[in-house]
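Asker: Prediction below, plus the sequence it came from.
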Amino acid sequence: MNETLNIEERKPIWIALSDFYLDTELQESDFRHIAFKIIESPYSFEKVKEINKYEVFPVLQPNLMSVAGEWAGFDEKWLVDSITESLAKRNAVKKIGIGSSYLTLKWMCKDYWEKLEKVYQELKSNPESYIVTCKELWKSNIEPFEYLENKPELQNKLERIALNHKNRNKLSDFYQYLQEGQYWINLWTAYFLLEVFKLKKSDKLIGLNNEAGIIDFCIETVEKNQPYLEKEIAKSNCEKWIKNKKTAYNNGYK
């Protein structure tokens, strides 16, 4: 194995790319997660493709060939140990063999790589986007409901993006973010849907969950996530917010 290889820098990429080799279909949020890991890394997209080809593919490709492959996620320690062991045994002949196998089997992840590159380029070219701003709030350790007054600029920025969706009548585009489980995106989205958009009880999540009312779904989303907030002020503010919204929307709060 190349002694100059920085394992700690590689690990997040190895772990993120391992999702490509699970026996399950990836969702939009999965591609965004992987793209963010690449953006946060010191590697270019082309370098990550090379890392996949010579480091991840040789270890995990057999899972895609298995009748009953792993689908829930690979054990991270096993993954890192397996890749480092594979690299330690690497020689020129084995590298040529890996390259040949990759040419034969890369079609199995071809669509994933095309999708990932598209998402990666979108995130790189639009640092002012809603999702990127949610991520910046998360990195700054600012939780939803932590600030209901005297909000930090990043939170104000996120609210402006939500308002822009409202002003452009992009409600359906905006509530798609309710599907995002990382960086508190779904929680921020539920909050802004009820704070910024003028919703009616009859409004439904058309295209996402046609039978679900937006208001009820947002309140349920906040209630489910409230216990996972880490800061007591955020939990307390969130609880008060839920009570106020249930009262305002006549959801039968007692």
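Answerer: Good, I have the coordinates.

Asker: CA only for contacts and neighbour counts going forward, please
Answerer: Fine.

Asker: Buried residues of stretch 205-225, list them for me.
Answerer: Using 16 or more other Cα atoms under 10 Å as the burial criterion, the residues of stretch 205-225 that qualify are 205, 213-219, 221-222.

Asker: so can I have CSV of the residues you listed showing secondary structure and distance to residue 36?
Answerer: Listed next are the buried residues of stretch 205-225 as CSV, based on DSSP: H, G, I helix; E, B strand; the rest coil; distance: Cα to Cα, whole Å:
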residue, secondary structure, distance to residue 36
205, strand, 27
213, strand, 31
214, helix, 28
215, helix, 30
216, helix, 31
217, helix, 27
218, helix, 26
219, helix, 28
221, helix, 24
222, helix, 25
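
Asker: now those residues in TSV, with distance to residue 48?
Answerer: Formatted as TSV, the entries for these read as follows, by distance: Cα to Cα, whole Å:
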residue	distance to residue 48
205	37
213	41
214	39
215	41
216	42
217	38
218	37
219	40
221	35
222	36
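
Asker: ok, those vs residue 188, which is closest?
Answerer: For residue 188, the closest of the buried residues of stretch 205-225 turns out to be residue 222, at 8.9 Å, with distances computed as Cα to Cα.

Asker: Excluding chain neighbours, what is closest to the closest one?
Answerer: Across the structure, with Cα to Cα, 6 or more residues apart in numbering as the measure, the residue nearest residue 222 apart from its sequence neighbours is residue 187 (6.0 Å).

Asker: And for that neighbour, the neighbour number?
Answerer: The burial metric for residue 187, expressed as a neighbour count using other Cα atoms under 10 Å, is 27.

Asker: Structure two is appended below for comparative analysis:
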Amino acid sequence: MTAKALEGRVFELWRRFQALPLDLQTDVTRMRENLLSSEVKNEVFAVRAGSTTTPNIATASGDAVLRVIEQKVAEDKAISRSKGYAAKLADGLVQSGFLAPPKDSTALEGFPFDAKRSSFVGVDPGLADPGFTSVWSAREGAIQAGTLQRQRSGFLARLMGSTEPCYVVANDKSKAVFVFESDVALQTLDTLDVASEATVEFADELRHGVKVSTARNTETFGADSKEKQEEWLNSFINAGAQYREAFNVADTAKIQSFYELK
């Protein structure tokens, strides 16, 4: 998929990793495997217990990760020992989706592993809680990702307004639509299974609105333009939802048939 379709830091970092020299990518993979070995993993990562509604989180200090990298570089003759290479390997761990970047960081490289009290969350499948879906675990198979407005309902709508921003990933591989609080979230706000009996339609409730409905739940999203509205509608269809034509005479001009969108 194009960069335009897959917005957000996880995808930007992954594209940066894929642009790295192949030798560096290979060495990052070696480093990931080393950090996942039982001995190193238990030494470097500490697990903070979650609950039934929050995931267990594995964290490591930046300096501990750097020490392991530098030790591996010194031991493994196949890995480059050029100046600054350990820092590139550390960055590669974030870019490849092994570690999460600092929550408020928009950087794509130069992560503060050597900063005092720096801490990184493990988001690799070998570290993350398998009972929860993060943006990283939703990356493979994603066909559309980006920020949308999400319709609130009930008391929250009266208290905080009718909409809130959210980060949405439409995934063709898992046949699901994942709703997150942000583009680096470790768990979903909602998941819509669109593998069967799911519908999608244009929605009047929000500007440039799209509604996805399943037997279990319904979400209404607002895009920032008509073009984006149609892109998201098409992505939800491609992820598995069936197009449901909204029979609203006032909106007939903006409705495209299912076959036109495929």
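Answerer: Arrived safely, thanks for sending. For clarity, every value in this text was computed on a predicted model and none was experimentally measured.

Asker: where does the TM-score land?
Answerer: Structural agreement between the overlaid chains, expressed as a TM-score with TM-score structural alignment, normalised by the length of structure 1, amounts to 0.29; 132 aligned residues with a Cα RMSD of 6.4 Å.

Asker: hang on, isn't residue 165 of structure 1 packed against residue 172?
Answerer: No - taking Cα atoms under 8 Å as the contact criterion, residue 165 of structure 1 and residue 172 are not neighbours in contact, 9.3 Å apart.

Asker: Remind me which helix or strand the nearest residue to residue 11 of structure 1 once chain neighbours are set aside belongs to.
Answerer: Spatial nearest neighbour of residue 11 of structure 1, chain neighbours left out: residue 80 (6.7 Å); criterion: Cα to Cα, 6+ apart. Using DSSP states H and E, residue 80 of structure 1 falls within helix 76-88.

Asker: Quick one: name whatever helix or strand follows that helix.
Answerer: Towards the C-terminus, the helix or strand next in line after helix 76-88 of structure 1, according to DSSP H and E, is helix 92-105.

Asker: Going by neighbour count, which residues in that following helix are buried?
Answerer: Applying 16+ other Cα under 10 Å to helix 92-105 of structure 1 flags 98, 102 as buried.

Asker: Just the residues contacting the helix or strand following it, thanks.
Answerer: Read in the C-terminal direction, the helix or strand following helix 92-105 of structure 1 is helix 110-125, with elements assigned using DSSP H and E. When contacts are taken as Cα atoms under 8 Å, 6 or more residues apart in numbering, the neighbours of helix 110-125 of structure 1 outside the stretch itself are 20, 31-32, 34-36, 39, 45, 129, 132.

Asker: So which bits of helix 110-125 of structure 1 are buried?
Answerer: For helix 110-125 of structure 1, the buried set under the neighbour-count rule, 16+ other Cα under 10 Å, comprises 113, 116, 119-120, 123.

Asker: And for stretch 25-45 of structure 2?
Answerer: Residues of stretch 25-45 of structure 2 classed as buried under the neighbour-count rule (16+ other Cα under 10 Å) are 25, 27-29, 31-32, 34-36, 41, 44-45.

Asker: Mind checking which of the residues you listed land in helices?
Answerer: Residues of the buried residues of stretch 25-45 of structure 2 located in helices (DSSP state H): 25, 27-29, 31-32, 34-36, 41, 44.

Asker: Just name the closest of those residues to residue 18 of structure 2, please.
Answerer: Each of these was scored against residue 18 of structure 2 by Cα to Cα, and residue 25 proved nearest at 7.7 Å.

Asker: Can you list the buried residues in the helix or strand containing residue 237 of structure 1?
Answerer: With elements delineated by DSSP H and E, residue 237 of structure 1 resides in helix 232-248, which encompasses its position. The neighbour-count check on helix 232-248 of structure 1 (16+ other Cα under 10 Å) flags 234-235, 237-239, 241-242, 245-246 as buried.

Asker: and those as TSV, adding distance to residue 101 of structure 1?
Answerer: TSV is the format used below for the buried residues of helix 232-248 of structure 1 (distance: Cα to Cα, whole Å):
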residue	distance to residue 101 of structure 1
234	51
235	52
237	55
238	53
239	55
241	56
242	55
245	57
246	58
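
Asker: so where do the helices sit in structure 2?
Answerer: All helices of structure 2, identified by DSSP H, fall at 9-18, 22-36, 38-44, 62-75, 85-95, 154-160, 226-239, 258-261.

Asker: okay, those helices, which one's buried deepest?
Answerer: Most buried of these, by mean neighbour count (mean count of other Cα atoms under 10 Å): helix 85-95, with a mean of 23.

Asker: Neighbours of the residue nearest to residue 11 of structure 1, how many?
Answerer: The burial metric for residue 80 of structure 1, expressed as a neighbour count using other Cα under 10 Å, is 20.

Asker: roughly how far apart are it and residue 36 of structure 1?
Answerer: 20 Å (Cα to Cα, to the nearest Å).

Asker: picking up where we left off before, redo the helices of structure 2 as TSV? Include distance to residue 121 of structure 2.
Answerer: As requested, the helices of structure 2 are arranged in TSV below (distance: least, Cα to Cα, whole Å):
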stretch	distance to residue 121 of structure 2
helix 9-18	13
helix 22-36	13
helix 38-44	11
helix 62-75	10
helix 85-95	10
helix 154-160	31
helix 226-239	29
helix 258-261	39
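
Asker: To residue 218 of structure 2, which of these lies closest?
Answerer: Smallest distance to residue 218 of structure 2 across these (Cα to Cα): 13.0 Å, for helix 226-239.

Asker: Show me what the closest one is packed against.
Answerer: Helix 226-239 of structure 2 sits against strand 142-151, strand 163-171, strand 176-180, strand 199-203, strand 209-213, with contacts defined as 3 or more Cα pairs under 8 Å, 6 or more residues apart in numbering; DSSP states H and E.

Asker: Beyond the helix or strand harbouring residue 159 of structure 1, next helix or strand please.
Answerer: Under DSSP H and E, the secondary-structure element containing residue 159 of structure 1 is helix 153-167. Of the helices and strands lying after helix 153-167 of structure 1 in sequence (DSSP H and E), the nearest is helix 171-175.

Asker: list the buried ones in that next one?
Answerer: Neighbour count says helix 171-175 of structure 1 has 171, 174-175 buried, by 16+ other Cα under 10 Å.
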